[in-house]
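K.L.:
Return a 3D structure for these sequence lines:
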Amino acid sequence: MDPVIVVGAGPVGLALALALARQDVPVVVLDESPGEDTPRAARTVVLREDTAAFVERLAGVELGGAGLHWAGWRTMRRKQATSEVAFGEDAPAPLHIAQHVLTDALRAAIAREPLVELAVDSRLDSMEQESTGVTARTRGPRGTWWRGSYLVGCDGPRSTVRKLQDIRFPGRTAVERHAVAAVRTELPRPGEAFLHRLPPWRTTGPFAGEIAARPLPGGVWRLDWLLPPGKDLVTPELLVARVRETLTGWTGEPSPSYELLDTGVHTVHHRLARRWRAGRVFLAGDAAHLLGAFGTQGLDEGLRDADNLAWKLASAWHHGPHEALLDSYQTERRAIVSARLRAADQVLPVLRGGGGLRSYVPGTARNHDALLMDGHLGLGSLGAPGSYADSPLAPPRLDSEVPVDTPAGAPVADVVVTAEDGSFVPLRDRLGRGALLVVLVAPGTGVWERRHWMGAGIMPRLAAAVTALPHRAELLVAESYPGAAPHTVLLVRPDGHLVTGLNGVHPADLYTAAEATVGGAERAGTRAEAGAR
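P.N.:
The predicted structure is shown next:
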């Protein structure tokens, strides 16, 4: 069967290619660049815990050395701290990393992956699709024709794939603008990110009185100054003056020592493609959506697109297309991003509007600071990982279903499990292999070797039920899971979202839930109704 064609070699395209290859799907990545990402110290990304783990799993490296996990977060207003967060086990730290470093790590993994071909200097020019595949033509020094089973456009905001498929991309332009600088300097409380609203010193030039400071390795900081609406020109002289003024305000030194590494202006747009699937063609990342106001990270959502789409494309590649499963990519992911954009639209007039009565309401400023913190830290409606509770892949209500602390459709907790080879691994390490995960919660099993309890108690019956499922599945055992009673059986999707929890071994319910998860929800619902009759 022909490979999957991925158009675009940014982080999302490279991550998708690796995620497909990990599931034994060959991939061709069309990269219009010469194969290098230009280093820019001021072009950085913040990855939440789930997306950082996804990239690390694909790249096979720990990104903590290349980026920086923040020690904490502060929100300041004038001279006072209005909120503080210390990161640890209960509050995982975001990872801040230069985008070219992230891309280089993914490119290095691509170079080691025999199932991925990276075609540089290959700009998409035209494409055609029919019932059996997609043909793409590239131009440039290596222009040629490529044949693929599916094609995914990960080619950014000006996506050629989206334009060739005549897919509309409505939304809002210039929702926010920020002047950006990367500086190497020493600031109080190193390693701690913060947002400073209405700093007490006098501002210079067209700046709106809100500064984000996010640390990177090596004493480097990315500083973002919110710009007021309009198209005021930010000259290099104005930006240098603003750097000095800001560092003086934070350090108290009249002539603070710093090294200016990079500058720029970052404009945030909010857009959402009307369709994310057109037959055998899909959109992902910035080609499908743009967001990023209030500190939210569009790359987070792009990587979640890749994670969601990879296992569904892999299933279609190996077992033949299943339209309900492929359609669910657009249904699930577009709903999440759409909700994120609606939340931002609702917050925008509150946080960026004029003064008026809200300036005099006690506690209002603190509430606004909390909303901004949600965006920067990936919390709440502005930034928390989405749930697929209303997915078309969700199973019908099952008689043996029991709740756990993770709601159905949400990402599972990363507990330690015993794998089939007897090793103890984080649950997250078993994701992304194309298999459903069946997790039995069995206290006490951790002190015995797997071979001693695989044939005891309920394990033989559960193992037989897992073998009979309509999709490949892996049986894992956990000592405990938040909110789960002993002998609870959890069904987890290949991308780490909980399908359901069952109160013991119920082969028929487990089969029904698994069939729904791989696109047979209608058939599963019919059988459940027939069983009830």
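K.L.:
drop to CA atoms for contacts and neighbour counts, all remaining ones
P.N.:
OK.
K.L.:
Just the buried residues of the strand or helix carrying residue 337, please?
P.N.:
Using DSSP states H and E, residue 337 maps to helix 323-352. For helix 323-352, the neighbour count (16 or more other C-alpha atoms under 10 Å) marks 324-338, 340-341, 344, 347, 351 as buried.
K.L.:
please give me the structure for this one as well, since I'd like to look at both together:
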Amino acid sequence: MDVLIVGAGPTGLALGIDLARRGLDALVVERERGLFPGSRGKGIQPRTQEVFEDLGVLDAIRTAGGTYPARVVWKDGERGGDQPMFEPVAADEGAPYTEPWMVPQWRTQEILYARLVELGGKVAFGREVTGLEQDAEGVHVRCADGTALRARYVVAADGGRSVVRRAVGVGMTGETVDPSPFVVADVRVGGLDRACWHTFPAADGTGLALCPLAGTDDFQLAAKLPEGTEPDLTLDGLRKLVAAYTHLDGDDLTELRWASGFRPRAALADRFRAGRVFLAGDAAHVHSPAGGQGLNTSVQDAYNLGWKLGAVLHGGAPQELLDTYEEERRANAAAMLGLSTGVHRGEVQRGKATVQLGLGYPDSSLSEERRAVPSAVRAGDRAPDGTVDGVRLFDAFRGPHWTLLGATAPVAGVKALPAAPESYGPGVFLVRPDGYVGWAGDSADGLGDYLATVGLR
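P.N.:
As a prediction, this is how the structure comes out:
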């Protein structure tokens, strides 16, 4: 096969979708018998909504979720006033989505899985990878059931304790974000309205929050416990937390659907590539969940890697193109870790800093700015939405192709529009399959050399 993806979380499923629509022979393997059952990564940031629109799942995501409610702080059984969770980000033609959209992670994964199957992709559940060996032509992957798989490339999307990352000897460098233990759980709760995110801070810095999960009857319980505490993840244990931190009775928590304990940590893999093996998602970066960056950054990993694997395997691009995955994504992941830690510690406000619309690759070797006087949109920037001759740009971008704005398409595989919107400024812009400007020039002169580096000539 072309690509073996280890792990059927959001990273692996998003990558599987991208490879399937490119016609690659790919398989996702997952050691568990089914999809992840919890709500953990519940925030879909605006940039990820743009990615999901391209992958064909945004309508389902929007239907399944809802906006974030305002936060209410309770003290001594008294309810305070509403507080917005995010500083507002103004919408415009270039950014149609500016608010995070709440969808429990389990539901996001169901939607991604359904789309993957619709495109002919497959997930082998109950297939645990235990080790691998590489050679010049591919990767031999061993499984716990005694079977083996062979692929030209392997992508580790198997989480923070990645077996694949360890098998290829890549370390992680990081730090503890908070020494306190945390609990997150999906529960049913009576006695609280679903219009607000209810928070119950304690004087010692610990606390508990109950957030209504959009599209469900559940609440997500999140609690910070005193240092040295061992979380009790049973129904009785969580009832004791509710009774201790809130005005509710423990019995108001009527059902426990899923629970997990963790200590926030920020860590970055030393490399994102080891030969024919790539690291993506939590296998490459672990973080505090504060600010809703992890799932979103992981999906961006998949979106960056998918078109590059397709270009090398089926498009005739040079192998060196795959080196740009680590070059681009490791720097972005490092920035995300710092941002998540800042949000966790109260140093960064959720809003403009966390929607991911400003992330790009200005320093990448794939970003070539050739104009004498660059405009507001430069090579390496996210390509904003807009309209050209009645055509919406995001509609034109949708699909596994490149898009050229302001010139005639020079080769097959590039879709052309006669101009760029005024918001882009003057020039010719070549937009990558993942929605970033790869090349910008005053005219199309010199574009051919760039196209050759990405397998389009």
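K.L.:
still on that earlier bit, moving C-terminal of the helix holding residue 337 of structure 1, what's the next helix or strand?
P.N.:
helix 364-377.
K.L.:
just how off-centre is that following helix within its chain?
P.N.:
In terms of C-alpha atoms, centre = their mean, to the nearest Å, the centre of helix 364-377 of structure 1 is set 21 Å apart from its chain centre.
K.L.:
Leaving out sequence neighbours, find the closest residue to the aligned partner of residue 335 of structure 2 in structure 1.
P.N.:
Taking TM-score structural alignment, the alignment pairs residue 335 of structure 2 with residue 339 from structure 1. Distances taken as C-alpha to C-alpha, 6 or more residues apart in numbering place residue 381 nearest to residue 339 of structure 1, at 7.7 Å, with adjacent residues excluded.
K.L.:
in which helix or strand would I find the one you found?
P.N.:
In the assignment (DSSP H and E), residue 381 of structure 1 maps to helix 380-383.
K.L.:
What is the neighbour count of the counterpart of residue 318 of structure 2 in structure 1?
P.N.:
Counting by TM-score structural alignment, residue 318 of structure 2 corresponds to residue 322 in structure 1. Residue 322 of structure 1 has 16 neighbouring residues, counting by other C-alpha atoms under 10 Å.
K.L.:
do the same with residue 151 of structure 1
P.N.:
Counted with other C-alpha under 10 Å, residue 151 of structure 1 comes out at 28.
K.L.:
In what element of secondary structure is it found?
P.N.:
With DSSP H and E as criterion, residue 151 of structure 1 is part of strand 150-153.
K.L.:
Where does that strand end up in structure 2?
P.N.:
The aligned range for strand 150-153 of structure 1 is 153-156, by TM-score structural alignment.
K.L.:
and the matching stretch, how far from the chain's centre?
P.N.:
That offset, for stretch 153-156 of structure 2, works out to 17 Å (C-alpha atoms, centre = their mean).
K.L.:
re earlier: tell me the contacts of the match of residue 318 of structure 2?
P.N.:
Listed by C-alpha atoms under 8 Å, 6 or more residues apart in numbering, the contact partners of residue 322 of structure 1 are 316, 519.
K.L.:
Likewise for residue 241 of structure 2?
P.N.:
208, 250.
K.L.:
before we move on, what about residue 430 of structure 2?
P.N.:
By C-alpha under 8 Å, 6+ apart, residue 430 of structure 2 lies in contact with 402, 403, 404, 405, 437, 438, 439, 440.
K.L.:
Mind listing what's buried along stretch 68-78 of structure 2?
P.N.:
68, 69, 70, 71, 72, 73, 74, 75.
K.L.:
Could you find the closest non-adjacent residue to the residue nearest the centre of structure 2?
P.N.:
Nearest to the geometric centre of structure 2 sits residue 296, at 2.3 Å (C-alpha atoms, centre = their mean). Of all residues not flanking residue 296 of structure 2 in the chain, residue 48 sits nearest, at 6.0 Å (C-alpha to C-alpha, 6+ apart).
K.L.:
Kind regards, and thank you for your time.
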